[in-house]
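*Asks:* The sequence isn't on hand, but the structure is:
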């Protein structure tokens, strides 16, 4: 059982995922700091509040912390934009990484398809002439 676990952990996908989780956690802290320490005060200049998280209002006994939500929304948008850029970059690299052999194999496959269609048509014509 330990051997199977070691093989599972040593696979590239698991190690890559673990590295991604660690980097993502560190990046999340960076984005949170950016939002709280730089973007929040910049937006706060227009709302007369230094810290966005202090923006709130009360209705009866309920307190709505709009500023905290805005901080979370800004962090979410930054993370999604960065993920979009990463995925877009990987897709471009994947397209560039296609080898000519793969492209030729795709062309051969299409040529083979045409040849099969021609063969089938010839076989149909042959059976039609025999009848």
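*Replies:* Right, received. Where do you want to start? Keep in mind it's a predicted model, so treat the numbers as computed, not measured. Numbers count the residues shown, from 1 in each chain.

*Asks:* make it CA atoms for all contacts and neighbour counts henceforth
*Replies:* Will do.

*Asks:* need the strands for this structure, in chain order.
*Replies:* For the chain, the strands defined by DSSP state E cover 57-59, 62-64.

*Asks:* Against that first model, consider the following:
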């Protein structure tokens, strides 16, 4: 039991759980921002363009409401709003990842001096340079000895 608790403690402290929690909190906040943008900024002009049609109220009625039964309907308008939310979120995430990858590529390029190269990339670059020098030295030594 002690090793299980130690393993969980290592998992939680090493950052995996913290990174995940931060991602979930930011994702939730981001989702609220996007939902508000869609409902309050995107949908009103779209409604004007479609003669004041409010998509969230659009539905296909399967059974009308009566005194004894509630209305049964398929709410396709709300589904369309959720799809618009999804596409805006997906596109935004795509753009953010594209920018992050561009910076990551720049930082991993040891010849690019505009961005500080991480130490591990610097070390690998130095090892690669030393190996190239060693190979060229060995090649020149083998051709001169013949």
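*Replies:* Perfect, I can see it now. Values in this document were obtained by computation on a predicted structure and should not be read as measured data.

*Asks:* tm score of chain vs chain?
*Replies:* With the length set by TM-score structural alignment, normalised by the length of structure 1, the two chains reach a TM-score of 0.70; 120 aligned residues with a CA RMSD of 3.1 Å.

*Asks:* To residue 31 of structure 1, which of the strands of structure 1 lies closest?
*Replies:* The minimum distance between residue 31 of structure 1 and those falls on strand 62-64, with 23.6 Å, by CA to CA.

*Asks:* so what does the closest one touch, helix or strand wise?
*Replies:* Counting contacts by 3 or more CA pairs under 8 Å, 6 or more residues apart in numbering; DSSP states H and E, strand 62-64 of structure 1 is packed against strand 57-59.

*Asks:* now for the strand it packs on, which elements pack on it?
*Replies:* Using 3+ CA pairs under 8 Å, 6+ apart, the elements in contact with strand 57-59 of structure 1 are strand 62-64.

*Asks:* Would you point out which residue is most central in structure 2?
*Replies:* Central residue of structure 2 (CA atoms, centre = their mean): residue 93, 4.6 Å from the mean position.

*Asks:* Quick one: map that one onto structure 1.
*Replies:* Under the alignment (TM-score structural alignment), residue 93 of structure 2 maps onto residue 83 of structure 1.

*Asks:* Look up how far residue 24 of structure 1 lies from its match.
*Replies:* Look at residue 83 of structure 1 and residue 24 of structure 1: by CA to CA, to the nearest Å, they are 10 Å apart.

*Asks:* next one: residue 112 of structure 1
*Replies:* Counting by CA to CA, the gap from residue 112 of structure 1 to residue 24 of structure 1 is 46 Å.

*Asks:* Map residue 39 of structure 1 across to structure 2 for me.
*Replies:* Under the alignment (TM-score structural alignment), residue 39 of structure 1 maps onto residue 42 of structure 2.
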